[in-house]
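Chemist: Kindly generate the corresponding structure for this input.
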Amino acid sequence: MVRTAVIQGIDHYLPEERLTNAELSALYPGWTADKILEKTGILERRIAADTECASDLAVRAADRLLERLDVDRSRIDLLVFCTQSPDHFLPTTACLIQERLGLGTNVAAFDYNLGCSAFPYGLAIVRGLIDAGIASTALLLMADTYSKFIHPLDKSVRTLFGDAASAVLITAEERAAPSIGPFVLGTDGTGAGNLIVPAGAMRHPLATADLAEKTDKSDNTRTAANLFMNGPAIFEFTVKRVPALIRDVVAAAEISLDDVDLVILHQASEMLLATLQGSLRIPDEKFVRHYSRCGNTVSSTIPIALQSVIDAGRVARGDVLLVAGFGVGYSWGANLIRWEPNA
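Modeler: As a prediction, this is how the structure comes out:
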């Protein structure tokens, strides 16, 4: 038996406001509600209120999880928070969350900044700290409010992204073998400009000129302070990188893809997931989709999708799950999870 990190439970929180395809189609001539659904697989996305930040969503998700699992908060000694929409440049948002959750001052709390690859990286961080004996009860939180970066008239991103938070409880347990892993992680910074908010941080401080609106050849309007996505480049990166990523992680585990019970990829869009499923020849019963009622929630897509299949009774104790995230950065990561919570 070895001391290792084990996932005990997952929960999430979606903001109240809903943005439907009917509402979007009224803004974008030629884009009907059915066309948006066909392209994205999304019926509606949840949008954070003007006064609602990533920390607010994360606290709601964490409270739900801790109350459902009846966790003694004094046991928590690690809080790891992923976001690309922090409350402030500083302090670290995890410090604010620690106080709001009523956690002890013995808690190690920090942020990390990743988008669609957040979940595998977060699991790797937490497992490393637990395996090293530094932590024993961890909260891994992810939350993003991309809607605050999106220009209302940029259909290339507004039709895709929604706001959300997710929470995962991970504890140190004795198991015959590691419950989480192996991992395959990677980065290619040459793709950074293909999914970016160009202005507003230290490399490009916000200036008046950055607020000037520009409309591209596809009739999408944005400013330099808004989210920009080069969709074709992101698609090309994904269809080239992800199949190899999946093959690499099953090879690292010395198994085949046939030995995996469920595959949960970053829930980017219907078009992208259909392409990857076909390329990898994964049968429908093993391939998880969950985005029609929440959209692409960036860092939280995999945990939300994983919770959906757990709640639906599709995950049994001992099942082998493969998760993979990929996107902004470019950054990618994948790992296996053997589902074996204590209860």
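
Chemist: rest of the way, CA atoms for contacts and neighbours
Modeler: OK.

Chemist: Looks to me like residue 243 is in a strand.
Modeler: No. Residue 243 is assigned helix when assessed by DSSP: H, G, I helix; E, B strand; the rest coil, not a strand.

Chemist: From residue 177, how far off is residue 296?
Modeler: Note on residue 296: its distance to residue 177, by C-alpha to C-alpha, to the nearest Å, is 33 Å.

Chemist: contacting residues for the residue nearest the centre of the chain?
Modeler: Using C-alpha atoms, centre = their mean, the residue of the chain that lies closest to the mean C-alpha position is residue 299, 1.9 Å off. Residue 299 makes contact with 82-83, 114-119, 142-144 under the criterion C-alpha atoms under 8 Å, 6 or more residues apart in numbering.

Chemist: quick one more, to check against the first:
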Amino acid sequence: MGARIAAVDYFLPDEVLTNEDLSREFPEWSVEKISAKTGIDRRHISGPDEFSSDLAIAAGRALFANRDIDPQSIDYLIVCTQSPDYYLPSTACIVQDALGLPTSAGATDITLGCSGYIYGLGLAKGLIESGQARRVLVITADTYTKFINPADKSVRTIFGDGAAATLVTDDGDAASITAITYGTDGAGAKSLIVPNGGLRRGAGIQPKADAAARELDSSGYDLYMDGPDIFNFTLRVVPGTVEEILAKAGAELGDIDLFVFHQANAFMLEHLRKKLGVPADRFFVSLAESGNTVSSTIPIALADAERTGVLKPGMKIMLLGFGVGLSWGGLVATW
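Modeler: Predicted coordinates for the structure are as follows:
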């Protein structure tokens, strides 16, 4: 018994924030400057009455419709989100009912960001290969833009909202999801944080996250990111993690047909590609039209790579997520 990724699809909200829109708000940042720094042209923004469960449901419906999947065939649902509709109930319970999944299906949330897709796949693999489930639906959904202070251009240029749905199934043979590697450094929790809106004030662990300290009028959440710290963390952990994944897989860099990393921003991805020595044609980047959608960047990129013919059946791919937590994870899969 082994687990494999059977199908991927995604959903983006209708409202779009372009670089032209941002440049009009912040004239000191030209369209060209934003594009050059981020590699992002457009971000999709959830509407005032559009939340993570809505995006998750839309992504699940897209997957079912486009891949002819029967909702009643799903026996476990994992929803990865850091922007749940409510403290309780879990978003997964709302999504299970709306998608028409059987009441015999398990449903649970996991609270992870940029590495969340890898963790979701790892949990799905464990459920399948331990005999607890045969068809697991992994949905990633985040509405980070609701956390962002409108006056904070540093993060408004980066983040967009979106959701992706992945079907993980028992393929009846050897596992095609392998070499899963995880990592956590909670000492970096202060580097990317939403300081307000929860039960505890985040300024206690990151004083710089306080809106007043940033000369901002609080919007109620005020997402804070220490960009240089996140960049340095990424350069520190990703190369070693790639080596660890390859060692677990018994593979070399040249054995991987396609690398799909968390789509943080184009500058960071290009820096990582060069540092790792991966040829550009084997390193997939897809964030210009969606921005950094946190937990959904990897599955969105996978779906785009498949639709454009870059990703073909039988290819060996490396997936790697890294960011908020601080947390990271990666794996090798056969498509």
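
Chemist: now what about the TM-score between them?
Modeler: The TM-score (TM-score structural alignment, normalised by the length of structure 2) is 0.95; 330 aligned residues with a C-alpha RMSD of 1.7 Å.

Chemist: Run through the helices of the stretch 151-300 of structure 2 in chain order.
Modeler: Ranges of helices in the stretch 151-300 of structure 2, per DSSP state H, counting those that start in this stretch, are 153-156, 227-249, 266-276, 297-307.

Chemist: More neighbours: which of residue 296 and residue 177 of structure 1?
Modeler: residue 296 (29 against 12; other C-alpha atoms under 10 Å).

Chemist: now the more buried one, nearest residue through space, not along the chain?
Modeler: Nearest non-adjacent residue to residue 296 of structure 1, counting by C-alpha to C-alpha, 6 or more residues apart in numbering: residue 161, 4.6 Å away.

Chemist: Next, count neighbours for that neighbour.
Modeler: When neighbours are counted by other C-alpha under 10 Å, residue 161 of structure 1 registers 26.

Chemist: Tell me how many other residues crowd the corresponding residue of structure 1 for residue 224 of structure 2.
Modeler: Under the alignment (TM-score structural alignment), residue 224 of structure 2 pairs with residue 228 of structure 1. Residues lying near residue 228 of structure 1 (other C-alpha under 10 Å) number 23.

Chemist: Just to check, residue 228 of structure 1 is in contact with residue 197?
Modeler: Yes. Residue 228 of structure 1 is within contact range of residue 197, at 6.1 Å (criterion: C-alpha atoms under 8 Å).

Chemist: Which one of the helices of the stretch 151-300 of structure 2 lies nearest to residue 136 of structure 2?
Modeler: helix 297-307 (15.1 Å; C-alpha to C-alpha).

Chemist: how much does that closest one stray from structure 1?
Modeler: For helix 297-307 of structure 2, the mean deviation from structure 1 after alignment is 0.6 Å (mean C-alpha distance after the TM-score superposition for structure 1).

Chemist: Which part of structure 1 matches that helix?
Modeler: Counting by TM-score structural alignment, helix 297-307 of structure 2 falls onto residues 301-311 of structure 1.

Chemist: which other residues reach that stretch?
Modeler: 10-12, 116, 119, 166-168, 264-267, 288-291, 315, 323-325.

Chemist: Can you flag which of those residues belong to strands?
Modeler: The strands, defined by DSSP state E, take in 10-12, 166-168, 264-265, 323-325 from these.

Chemist: can you map out the strands along structure 2?
Modeler: Going by DSSP E, structure 2 shows strands at 3-11, 15-18, 42-45, 76-80, 106-110, 135-142, 162-170, 177-184, 192-193, 224-225, 258-261, 316-323, 327-334.

Chemist: average offset between the third one and structure 1?
Modeler: What that stands for is strand 42-45 of structure 2. Averaged out, strand 42-45 of structure 2 is 0.4 Å away (mean C-alpha distance after the TM-score superposition for structure 1).

Chemist: Now do the contacts for the equivalent of residue 117 of structure 2 over in structure 1.
Modeler: Alignment note (TM-score structural alignment): residue 117 of structure 2 maps to residue 119 of structure 1. By C-alpha under 8 Å, 6+ apart, the contact list for residue 119 of structure 1 reads 299-300, 302-303, 325.

Chemist: So residue 119 of structure 1 versus residue 5 of structure 1, what's the distance?
Modeler: Taking C-alpha to C-alpha, one finds residue 119 of structure 1 at 14 Å from residue 5 of structure 1.

Chemist: The aligned residue in structure 2 for residue 15 of structure 1 and residue 59 of structure 2: what is the separation?
Modeler: Matched to structure 2 by TM-score structural alignment, residue 15 of structure 1 sits across from residue 13. According to C-alpha to C-alpha, residue 13 of structure 2 stands 10 Å off from residue 59 of structure 2.

Chemist: between the two, who's got more neighbours?
Modeler: More neighbours surround residue 59 than the other of residue 13 of structure 2 and residue 59, with 25 against 20 (other C-alpha under 10 Å).

Chemist: Just give me the match in structure 1 for the more buried one.
Modeler: By TM-score structural alignment, residue 59 of structure 2 lines up with residue 61 in structure 1.

Chemist: Now do the contacts for that match.
Modeler: 11-13, 165-167 are the contacts of residue 61 of structure 1 under C-alpha under 8 Å, 6+ apart.

Chemist: related to what we said a few turns ago, what sits in contact with each of residue 13 and residue 59 of structure 2?
Modeler: In contact with both residue 13 of structure 2 and residue 59: no residue, using C-alpha under 8 Å, 6+ apart.

Chemist: returning to what we had before: if you map the contacts of residue 299 of structure 1 onto structure 2, which are still there?
Modeler: Compared against structure 2 with both residues aligned by TM-score structural alignment, their matches' C-alpha atoms under 8 Å, those retain 82-83, 114-119, 142-144.

Chemist: In structure 1, which residues correspond to stretch 254-265 of structure 2?
Modeler: The aligned range for stretch 254-265 of structure 2 is 258-269, by TM-score structural alignment.
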